[in-house]
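Novice: Sequence plus predicted model, see below.
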Amino acid sequence: MNLTKRILLAMVLGISIGVLINLVAPSKEHFLHTWFAQGLFDAVGQVFIASLTLLVVPLVFVSLVCGSAALGGHSRMGPMAIKTLGLYLTTTAVAITLALAIGQLVGPGHGIDMPGEVEAFSVQEKPSLKETLVGIFPSNPIAAMAEGNMLQIIVFALLLGVAISRSEARTSQYLQAFFGHLNTAILKLVMMLMHLAPYGVFCLLAKLFADLGWGAIGDLALYFCTLLFVLLLHGLGVYSLLLKTLTGLSPKIFLRKMWSVMVFGFSTASSNATLPITLRTVEKDLGVDNRVASFTIPLGATINMDGTAIMQGVATAFIAQVYGIDIGITGYLMVVLTATLASVGTAGVPGVGMITLAMVLTQAGLPVEGVALIIGVDRLLDMVRTAVNITGDAMVSTVVANSEGLLDRDRFQQALTEDDTAPRSTEERPGDQPT
């Protein structure tokens, strides 16, 4: 059984065991919860997430230095960055527009009795646009790495890579070789962790469903199904249409190669934790050159939040309907704009969508307390949103690489094999020039 099938099997078994524990032992004081859900499963799951998170900063930094050093003297770096940002913001705007339209059409909040008292929900205040822009540039790169500030790490790695490319030939060659070998070692470490992934996925899902079961979905079934439908429509339909239109490549091959990464994202509910797996798959299986992938994937994990934007759209329509507030066409246009801009600088960690949703509701003139109405099912939907987000990152990376002539189309068309696990060296990447 190959790795993808083992991960899928682990996902099914984890959900089944979790639901079974929830049915047999609904009380969290029961020994099944204490020893297994809150004990063994939670411990193994947290170790797995910590192991993935461990790789994020070194992988992003080293890979991006390699990519920008190879591309630093190339005049296409600016246009490539503009294409990437433009595609990310466009897909986010499309996502929330689609969510608002279907949310209005289905009306998941109509007919729901407003509870007498809604539990107060407090969120951290999101920084202003000025603070966000200033915060992109690091004053201390070591502190940025310690805090996991992805935008600052990206900026520093880009500057260092460009500086290496413009250094004198001997220095540039030595440093590029050093970072290239370091990148290969980190990718090998990613592969070692991937083979342990089925156990981590099993424990994460078993613990989650032991806590929640299926009961949390019942009261908000229409909202849950509406949001799930829009997420699947965007992740499978819109991305496939864009990929086929802009590159002519097969969406079926793309989705098949991304399937195991989507399961990773679903299990971890974190774009950042899944980033090492996403980057490796985009380079190795989809054929995107490292000089593109090392920039587009980390940036996408930071600013490309299509799944979160969809949640904000459907949730805004739902909360407006529950409270009986009509915000009008102007209000919905403001929601589109606010949610699109809010995706920039939002951390790719579980539950962050609640923070940006509070800002969107405030902008639309809706009560922030409405967040408490949907928070019960948000953890499950957050997992699907993450899978959509990382699929969007990979799609945009493929499109940008194709437009820059840095996509190995033969590699993209190759069948996915379990034995083909060794990351390619710098010399094997398509488009590289000899030093």
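Specialist: Sure, I can see it.
Novice: all contacts plus neighbour counts: C-alpha atoms, from now on.
Specialist: OK.
Novice: Please verify my assumption that Thr226 contacts Gly103.
Specialist: Yes. With contacts counted by C-alpha atoms under 8 Å, Thr226 reaches Gly103, the gap being 7.2 Å.
Novice: which residues are in contact with both of the two?
Specialist: When contacts are counted by C-alpha atoms under 8 Å, 6 or more residues apart in numbering, the set common to Thr226 and Gly103 consists of Val314.
Novice: Have a look at the two and say which one is more surrounded.
Specialist: Between Thr226 and Gly103, counting by other C-alpha atoms under 10 Å, Gly103 is the more crowded of the two (24 against 20).
Novice: What count of nearby residues applies to Ser403?
Specialist: Every residue meeting other C-alpha under 10 Å relative to Ser403 is counted, giving 14.
Novice: Skipping adjacent residues, who's closest to it in space?
Specialist: With C-alpha to C-alpha, 6 or more residues apart in numbering as the criterion, Ser403 has its nearest non-adjacent residue at 7.9 Å, and that residue is Thr247.
Novice: Is it correct that that neighbour is in contact with Asn402?
Specialist: Yes. Under the criterion of C-alpha under 8 Å, Thr247 lies in contact with Asn402, with a separation of 6.6 Å.
Novice: Which residue of those two possesses the greater neighbour count?
Specialist: The neighbour count for Thr247 versus Asn402, taken as other C-alpha under 10 Å, is higher for Asn402 (21 against 15).
Novice: thought the more buried one was touching Gly248?
Specialist: No. The pair Asn402 and Gly248 fails to qualify as a contact (C-alpha under 8 Å) at a distance of 9.9 Å.
Novice: Put this next to the previous one:
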Amino acid sequence: MNLRSILILAGLILGLSVGALLGTSAMGVAVAEAAQPIGTLWLNALTMTVVPLVFSLLVTGVVAAGQEADGSRIGVRALVWFAILLLAACLLSVVVTTTLLDLWPVPASAAALRTGAEAAPAIGSTSDWLVGFIPTNPIKAASDTAMTPLVVFALLFGFAITRIEPEFQRHLDMVFKAIVQAMLVIVQWILWLAPIGVCALAIGVGAKMGAGAVGALGHYVVIIAVACIATALACYVAGPLLGRVSPLTFARAALPAQVVALSTQSSLASLPAMIDAANTLGVRKEEAGVVLPLAVSIFRAASAAANVGVAIYLAHLLDIPLSLGVLLLGACVAAVVSLAAVGLPAQVSFFASIGPVCLAMGVPIGILPLLLAVETFPDIFRTVGNVTADLTVARIVARRDVRERVKRSTPGG
């Protein structure tokens, strides 16, 4: 846990404590009313960066994916499996999170959070929803924070850039990379004020919920952690089944990399251990050298699963009904956005990847800052799930070459 995470968590604890102690007394009401504009200003400043940051990340992400694959057979195959497994992980999260929340609903004490939650863009009817995939005016979509058509336009724009002349491609890519860098500077400035903003928002929550706020946040952490664990466990089925390796071999090979992921909370720091694990799984160094760095760069299955889980949790918390179509839409947006929000600091990634999913599903994002303060805990399980999924896709992508290698090494084969 870095210094900023500690300060944000401290801000949450301080705000909840002050709010709970003062309660609904005259002084408590006065303090909460004074703190609310501060928290709202900070939240608005953070929300201001979502659209330009996500759009630019998607455009540069599409261009980078094509460049990193480098036209190689293994790279292209890896990208295809990334897309398949990301969507599968998000759909699994929809089932797991929804089922868990039906069996173990959001605590009644959390109902106070519904007060004052701003409405997100409405989803509309089924026909409007389908027609809305293609924006007639991308600028208006951005202005309305209509994330689904904006994501579609960003993907099309990114793919179009990969088809133009290399010189123009480089120029446009550099422009959007520069926008990303500029937006990240702004976000970093805003996040250094996060302890104050989170504390201000938490005072009102503590006054309304009291000690129940701790239970509600703990409930959230458990639900999202289980969604990540479910993704990791699914890899123990997908890896052996699609990669044609025994479950025990896969589990033994993955364990050292998972331990590193658990201790560092970094997929990049786990890369050397993953390369060793891939070798144990029979993946050649040449294949692992392409698939695993590419996976660490853009493939985060557990994170995508957790992101759609957060949106579903907020919908249940705010008593917002979610149709099957909206759930599927959220899964698709989570899968796509996760490909772009890579290499970002944890706090930045939290908003850049979850915000669009929530907005696409019609879920307000005003409560996200409070969840950010406790994100360190489910983030542990995100990293473990991501590393396990990386090893899974490495084995799956390399399986044909592994089979040929085994045949050549078999006496008389």
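Specialist: Good, I have the coordinates. Model, not experiment: these values are computed from the prediction.
Novice: All the strands of structure 2, in order from the start?
Specialist: Along structure 2, no stretch is classed among the strands by DSSP state E.
Novice: Mind naming the longest helix for it?
Specialist: When secondary structure is assigned using DSSP state H, the longest helix within structure 2 turns out to be helix 376-409.
Novice: same for it, what does it pack against?
Specialist: Packing contacts for helix 376-409 of structure 2, counted by 3 or more C-alpha pairs under 8 Å, 6 or more residues apart in numbering; DSSP states H and E, involve helix 73-103, helix 212-243, helix 247-264, helix 271-280, helix 285-298, helix 301-317.
Novice: The same query, at a cut-off of 6 Å, please.
Specialist: Contacting helix 376-409 of structure 2 under the criterion 3 or more C-alpha pairs under 6 Å, 6 or more residues apart in numbering; DSSP states H and E are the following elements: helix 212-243, helix 247-264, helix 301-317.
Novice: any idea which of the ones you listed is most buried?
Specialist: Of all these, helix 301-317 carries the top mean neighbour count, a mean of 28, counting by mean count of other C-alpha atoms under 10 Å.
Novice: What's the local residue count around Ser143 of structure 2?
Specialist: If we define neighbours as other C-alpha under 10 Å, then Ser143 of structure 2 has 11 of them.
Novice: and if you look at Met192 of structure 1?
Specialist: Considering only other C-alpha under 10 Å, Met192 of structure 1 is surrounded by 11 other residues.
Novice: Relative to Leu227 of structure 1, how far out is it?
Specialist: 35 Å (C-alpha to C-alpha, to the nearest Å).
Novice: And for Ser63 of structure 1?
Specialist: In this structure, Ser63 of structure 1 and Leu227 of structure 1 are 35 Å apart, going by C-alpha to C-alpha.
Novice: got it, and Gly148 of structure 1?
Specialist: When distance is defined by C-alpha to C-alpha, Gly148 of structure 1 is 30 Å away from Leu227 of structure 1.
Novice: repeat for Leu100 of structure 1
Specialist: Using C-alpha to C-alpha, which is the criterion applied here, Leu100 of structure 1 is 10 Å from Leu227 of structure 1.
Novice: what lines up against Tyr88 of structure 1 once you look at structure 2?
Specialist: Residue correspondence, TM-score structural alignment: Tyr88 of structure 1 in this structure matches Cys90 in structure 2.
Novice: ok, for that match, nearest residue in space, not its chain neighbours?
Specialist: The spatially closest residue to Cys90 of structure 2, leaving aside those adjacent along the chain, is Ala305, at 4.4 Å (C-alpha to C-alpha, 6+ apart).
Novice: just Arg395 of structure 2 next, same as before
Specialist: The spatially closest residue to Arg395 of structure 2, leaving aside those adjacent along the chain, is Gly243, at 5.3 Å (C-alpha to C-alpha, 6+ apart).
Novice: Go ahead and confirm that neighbour touches Ile396.
Specialist: Yes. Applying C-alpha atoms under 6 Å, one finds Gly243 of structure 2 in contact with Ile396, separated by 4.3 Å.
Novice: thinking again about what came up before, could I get the buried residue list for the longest helix of structure 2?
Specialist: For helix 376-409 of structure 2, burial by neighbour count (16 or more other C-alpha atoms under 10 Å) applies to 376, 378-399, 402.
Novice: which residues sit in contact with the counterpart of Ile164 of structure 1 in structure 2?
Specialist: With TM-score structural alignment as the criterion, the equivalent of Ile164 of structure 1 in structure 2 is Ile161. By C-alpha atoms under 6 Å, 6 or more residues apart in numbering, the contact set of Ile161 of structure 2 is Gln169.
Novice: next one: Ala37 of structure 1
Specialist: Ala37 of structure 1 is in contact with Lys207, counting by C-alpha under 6 Å, 6+ apart.
Novice: Counterpart of it over in structure 2?
Specialist: With the correspondence set by TM-score structural alignment, Ala37 of structure 1 lines up against Ala32 in structure 2.
Novice: Would you mind measuring from that match to Pro195 of structure 2?
Specialist: Between Ala32 of structure 2 and Pro195 of structure 2 the computed distance is 16 Å (C-alpha to C-alpha).
Novice: One more: Thr126 of structure 2?
Specialist: In this view, Thr126 of structure 2 and Pro195 of structure 2 are 41 Å apart by C-alpha to C-alpha.
Novice: just Leu233 of structure 2 next, same as before
Specialist: Counting by C-alpha to C-alpha, the separation of Leu233 of structure 2 from Pro195 of structure 2 is 35 Å.
Novice: Then Leu370 of structure 2?
Specialist: Leu370 of structure 2 sits 10 Å away from Pro195 of structure 2, taking C-alpha to C-alpha as the criterion.
Novice: again, but for Thr280 of structure 2
Specialist: Relative to Pro195 of structure 2, Thr280 of structure 2 is positioned 44 Å away (criterion: C-alpha to C-alpha).
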